[in-house]
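Trainee: Sequence and predicted structure, then a few things I'm wondering about:
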Amino acid sequence: MKRYFLLILLSLNVLTIFAQSTLVDKTRSFRQANEHQLLQEFMGLLSIPNVVYDTIGIQKTANYIVKMMEERGIKTQKLDATTKGVPPAIYGEVIVPNATKTLVFYAHYDGQPVNPNQWAEGIKPFEAVFLDASLEKGGKIIDVPKASESINPEWRIYGRSASDDKAGVFTILSAYQAITKMGIKPSVNLKFFFEGEEEAGSTHLEEILAKHKDKLKADLWVICDGPVHQSGRKQVVFGVRGDVNMEVKVFASKRPLHSGHYGNWAPNPANLLVNLLATMKDTKGKVLIKGFYDDVTPLTALEKQALANIPPPDEQMRNELGFVRAEGDGKSLAELISLPSLNINGIASANVGKMVANIIPTSATAALDLRLVLGNDAQRQVQKVIEHIKSQGYYVTTNESITDEERLKYPLIARVQAKEGYNAQRTKMDLPIAQLIIKAVQSTSKENIVLMPSSGGSLPLYLFDKHLSTPTITVPIANHDNNQHAENENIRIQNLWSGLETYVALMSIQ
């Protein structure tokens, strides 16, 4: 009897694999027949400035996406926050009769600020262009392919938000377009949610989720953001790190001083600051701040096994990035992103290069980025840093200006300001809905996909647990070398096509 049952299961698996393989083939045929039109629409989306603080550009981007959705027959509306003037979330839904599950597909349409002068010659952030390879491999700008010309999947498209995260919006909507054009009825209710404030920390997302709670009910949120694994394999990610940013500014003299007349006597704030920062981490990258790792929730046995199964990208990435010794005292990259981190995003004090002057500056500032894992609390982690600064002899204030009384009373003064930040989130890997997602993504890949307990990046996904009691799983599509948040952001075309196949499969889960 047991043998007979196993034969039935094997037969069902074969049939499932065959059906899924057929779905991938159908999707590929649809894409090949429509890839010029798909990329033309994508290039149009990339041409609209979408810097998160540019309200006009954000509104234009939102309107373009609404048009994309309505052209696909998706019932669409904008969801406002309680606060006025906040970028809306764009919402759409496709309700399937007799469907027993509902998935919400999330991406964000805002982008990071840009400095056009930092981009490569001939590439402008909001005038997307094709390159025949990545810049690092000597890629050159090429003409937009004509309808009669083939498109090389190894080409890149360069432009702000090409990967983060207009690629996510494009992939989700193109997957739904493919399903309808192929005559496939979705197996689940589909909802779409495109946020317009993610790059500013999703400041008002909580308001939007709370205000529209009933409309956003679902069994799972599928997040399309971030890169695939460095090996190129597709991955399913079950959590994200939290994030909170701090600014530490130390003060010395009230005015700049001649470095010859006052050097060796007047305190130099740049020197003070780098010495302070050096007390926060050792030479192997371990954070030395008291209690920094104390409240970390340990990985489960299943999560530890998933980490052990991940193909290690460490050597590949060291060679790619050009350094010999990594931090972490021998721990792998996958292990280290499961721990909280402290990163110096930038340091400023006076000038360098052609603008350098022989002075002792008045202040020095460091921007700190604290990545959080499950168990950490954003404000508690900030307070640990503040207490550490105090332990180094500093008087700490949050005030914008420093009074003369404070200057004459305290030898070491630091102003510390922190943003609100948000905590980490992690979904259990053994949930039944999670297994369906894994199965769907695996059906589109000949290689074993990567199961990642948590990504190194951050999204405020804890809010979906808090307000909607709904788990989230991230299924990224972008190439790992996409330069997100930086100059020369790009997307490899094959990643768009592979992502399309993935999201068609996700919209067809059984």
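Mentor: Perfect, thanks for sending it. Residues are numbered from 1 along each chain as shown.

Trainee: Every contact and neighbour count from this point should use C-alpha atoms.
Mentor: Fine.

Trainee: helix or strand for F130, which one?
Mentor: strand 129-131 (DSSP states H and E).

Trainee: here's the one I want to compare it with:
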Amino acid sequence: MFFCSEATFLAPRRRTHQKGLISMNAPLTSLFLNPGMVANLGVPNILSGLPPTVELGSVVEGFGQAIEHAAPNYFTDWAESARRLQELLQRGGTPEKFQRLQSSLSGIIDELGEDELNAVLAKTGWKPSEQFLKDRSPVKIETTMAYVDATAGVVIHELAELVAAESVSRPGSKTEATYDSAEWIKDRMTDLGFKDIILLEAENSNPSVFGQIVVDPKAPTVLFYAHHDVKPPGGEWKQVDPFKAEVHNGRLFGRGAADDKAGIMAILSAVQAYQDAGLKLPVNVAVLFEGEEEIGSPHLDKILEVLKTRVQDFQPNVVVTCDSMNMKVGLPTVIASTRGIADLMVTVQSVAQGSHAGRNSYAMDAYQAFSALIYNMIGSYGELYVWGLTDCAPEIPISFRKSLDKLAELITLDELRDAAHMSHDANFLVPREEPTVQDVLGHTWRGYAMKILAVQGAQDIENAAGMIVPKVKTLIQLRIPPRVDSVQAALILIKTLQEKAPKGVRVDIVVAGEIVDPWETKIDGPAANALLSALDMGYGREAVLGGSGGGIGFLSIIGKHFPEATVLPIGTEDPLSNAHGPNESVAIENVIGTARSIVAFLYNISRRLG
């Protein structure tokens, strides 16, 4: 943006000159105005018509003020890049650093919508060149996204082929069908020109597929994650074969269609679009398609260790995971937080042994004892209430509150009930007498919840006798909001369960499985803003920030191995997808919208981080 053949930018003068740095004692004409450099960087020339000499700092500041007024969503990114540029102007720096920062600033202007750009230009008084307007990223992105639209039928056909691989994953054993889906993906990646394609495995694991396209070792790298394993079909399906995809009313039905084979196809379709458009990818692209997500990613930690051994110095700048849910069909959503999980096996014993239920009806049976125990932790509106836990849950961040207000205009309480298969007169388990959409979603994303997943007693219904049941074993699951220590939360619940037990009742508790920490990502950085902007373009409507009431274990594992990367979850699912249940489906417009958004994101992130 700040390359201008008609202007000489003067930097503040310095008394010293450090070896290897650009001297600040002369105008930066050679740095800022080199036409060849401009062509190589692909940075648009927006500031044509500047006076012959202008101080760069004042230009940056002027545009910053205009952006804050006309396009506030972009101001945080602008201010940070401008601050770093001003620091370089003060102390000096290499040409590469100046180029990167100017490219970042240019990219922000480049992404502005038509109305935003016009407002910024009106406030600053500058007039963009015709070439800049012609080369603006929305124009390039629209051209490339059109190739996604043109091949939508092929994409859905290939998704049906991938659904046909019955890649069910099961704990403790390999599934041969996951090799079928992995090989299908590997062949498709080969067609697209991916290199370093590897089937990653650990001992007794299903295969995960990795590959990358490196366009420039110095360019940013984006890693896309999805998974190709699926849950067993289960339940009663309307179609004869859950693995033979069917299309009805704009949705493709089949096991794994939404969770998560559509995510894989959206990623590959975006790469295909760049090839069809005759363009090289703007950044380095890597993919990791896991084969065990549906059983908790038990080997992902080891698989990522193997990956870093096989592909030296692999460190992505951004990780985009395509395995989450849009808040509504066609409403693009970035999931910015998930809740943690602690499963507890709770055994309640009310009497030493069973006895006659009539003659000894004054004694409490184990089911009654368990019910009384749970009742003691229920608040006024059916929500979980545990002193020292739920009464001091973290505040909902302002960014989430804004998103909740936006969603309240788009989603009704009855739609939330429908998503949970509730009747329309059912109450919500949130601490409000008359909850709003904001209350329900806010509590789901950022509050505590406890569910009883399983109960085992001494008798089954068919063979039940008139006996006081002495002991019952239950599996309880605690959902833990972001910014809370999951282990400490589990310990508080365990202590409360033991203290709230009816007198004379024994309660034994053990932790079942691993405790999963809550997760939260940075939502005000350049990567998140580039993705939100891309989703706006890809879906043709404004994207929203969301949370997940569930826990996504692989996010923490990925974050541990790539601590410098920004991790951003998106997906193709919606409340109608019924993932894990019968009649799973994905909206075709979500698949295409996500693919289009990835096209735009690759271009956006190249400008923000390039």
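Mentor: Yep, it's here. Just so it is clear, the model here is predicted, and its values are computed rather than measured.

Trainee: Against the second structure, what's the mean shift for the strand holding F130 of the first structure, could you check?
Mentor: For strand 129-131 of the first structure, the mean deviation from the second structure after alignment is 3.2 Å (mean CA distance after the TM-score superposition for the first structure).

Trainee: what about that strand, distance to the chain center?
Mentor: Chain-centre distance of strand 129-131 of the first structure: 23 Å, with CA atoms, centre = their mean, to the nearest Å.

Trainee: Equivalent analysis for stretch 256-263 of the first structure, please.
Mentor: 44 Å.

Trainee: How about residues contacting it?
Mentor: 358-362 (CA atoms under 8 Å, 6 or more residues apart in numbering).

Trainee: name the helices or strands packed onto the strand holding F130 of the first structure?
Mentor: If contacts are counted by 3 or more CA pairs under 8 Å, 6 or more residues apart in numbering; DSSP states H and E, strand 129-131 of the first structure sits against strand 141-142, strand 156-158.

Trainee: now, of these, which is deepest in the fold?
Mentor: A comparison of these by mean neighbour count, using mean count of other CA atoms under 10 Å, puts strand 156-158 on top with a mean of 28.

Trainee: thinking again about what came up before, so which of the helices and strands packed on strand 129-131 of the first structure is nearest G111 of the first structure?
Mentor: strand 156-158 (13.9 Å; CA to CA).

Trainee: just checking, what packs against the closest one?
Mentor: By 3+ CA pairs under 8 Å, 6+ apart, strand 156-158 of the first structure packs against strand 129-131, strand 490-492.

Trainee: Now the very next helix or strand once past the last one: buried residues?
Mentor: The one in question is strand 490-492 of the first structure. Proceeding N to C from strand 490-492 of the first structure, the next assigned helix or strand is helix 493-506, under DSSP H and E. Residues of helix 493-506 of the first structure classed as buried by neighbour count (16 or more other CA atoms under 10 Å): 493-506.

Trainee: From the residues you listed, pick the one nearest L302 of the first structure.
Mentor: L506 (23.1 Å).

Trainee: The closest one -> the second structure?
Mentor: In the second structure, the residue matched to L506 of the first structure (TM-score structural alignment) is F601.

Trainee: can you check P476 of the first structure too?
Mentor: By TM-score structural alignment, P476 of the first structure lines up with G571.

Trainee: ok, that match - contacts?
Mentor: 263, 321-326, 333, 594.

Trainee: Can you flag which of the residues you listed belong to strands?
Mentor: By the criterion of DSSP state E, membership of these in strands covers 321-322, 333.

Trainee: could I get those as CSV with distance to I605 of the second structure?
Mentor: Output for those, formatted as CSV (distance: CA to CA, whole Å):
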residue, distance to I605 of the second structure
T321, 15
C322, 17
T333, 18
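
Trainee: Could you count how many residues lie near G358 of the second structure?
Mentor: A count of nearby residues for G358 of the second structure, using other CA atoms under 10 Å, gives 11.

Trainee: What of L159 of the second structure?
Mentor: When neighbours are counted by other CA under 10 Å, L159 of the second structure comes out with 23.
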